[in-house]
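K.L.:
this one's sequence-less:
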C-alpha cells in the first residue's frame, strides 16, 4: 500500500500543530514538516499554497490543502481521512 505524501507547516510551541502531528503519528503516517517559526520562504510558500491562510498548522495531503488541525480532526471523525492517507484515490 502506498501512503499519501503529507506535508505540515508548523511553528514551535503551537498546540494545534502538536495535536495534528500526534493524530498523523497515531495513524502511522510519515510526514514532511516545514517549521516556519522564524518565517522565511517556507512561510510565504505556505500562505500561497493555503490560499492566504496564515495560521498554523496548514496540512497538505498529496498536494491537496486540507486545512488546519481542526479540519484534519473533522476529516478523521467523518471517516474521510484514512482513505486520503492511503492514497485510495490514486
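P.N.:
Thanks, I have it. Computed from a predicted structure; not experimentally measured.

K.L.:
contacts, neighbours, all on C-alpha from now
P.N.:
Noted.

K.L.:
could I get the buried residue list for stretch 16-35?
P.N.:
16-21, 23-24, 29, 31, 34-35 (16 or more other Cα atoms under 10 Å).

K.L.:
contacts only, for the residue positioned nearest the centre of the chain.
P.N.:
Residue closest to the mean C-alpha point of the chain, counted by Cα atoms, centre = their mean, is residue 59 at 2.1 Å. Counting by Cα atoms under 8 Å, 6 or more residues apart in numbering, residue 59 touches 6-9, 65-69, 72.

K.L.:
next up, a second structure to put side by side with the first:
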C-alpha cells in the first residue's frame, strides 16, 4: 500500500472530506497539522510548489493536490491504483 501524507488545518471541511475518502478506502495516512504554522507549513509550501491551501496530499512522495483533486482521481478510477489497493 502507498505511503500517504496529508497536510491539514483544524476545522477544515476540505481536509475532513479528503481524510474521510481515504478512510473509506481503508488507507492509513500520515497527517501533519499546520494550523499554527511552523516548519511543517514551510515544508508543505516547498513540497507543493507554493500550494498554500489545505489539504495538500502526497502519495508515495508525489503531490496529487487537494481534496477536489483526490475526489477527481477517485471518480476517474485512478485513485485505487495510486494507493496500491
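P.N.:
On my side now, so go ahead. Keep in mind the model is a prediction, meaning the values are calculated, not measured.

K.L.:
so where do the helices sit in the first structure?
P.N.:
15-26, 41-49, 69-77, 81-85 (DSSP state H).

K.L.:
how much does the first one stray from the second structure?
P.N.:
With mean Cα distance after the TM-score superposition for the first structure, helix 15-26 of the first structure departs from the second structure by a mean of 0.1 Å once superposed.

K.L.:
same check, this time on the last one
P.N.:
Averaged over the aligned pairs, helix 81-85 of the first structure sits 0.2 Å from the second structure after superposition, using mean Cα distance after the TM-score superposition for the first structure.

K.L.:
what do you get for the third one?
P.N.:
Averaged over the aligned pairs, helix 69-77 of the first structure sits 0.1 Å from the second structure after superposition, using mean Cα distance after the TM-score superposition for the first structure.

K.L.:
one step back: closest one of the contacts of residue 59 of the first structure to residue 55 of the first structure?
P.N.:
Of all those, the one with the least separation from residue 55 of the first structure (Cα to Cα) is residue 68, at 7.9 Å.
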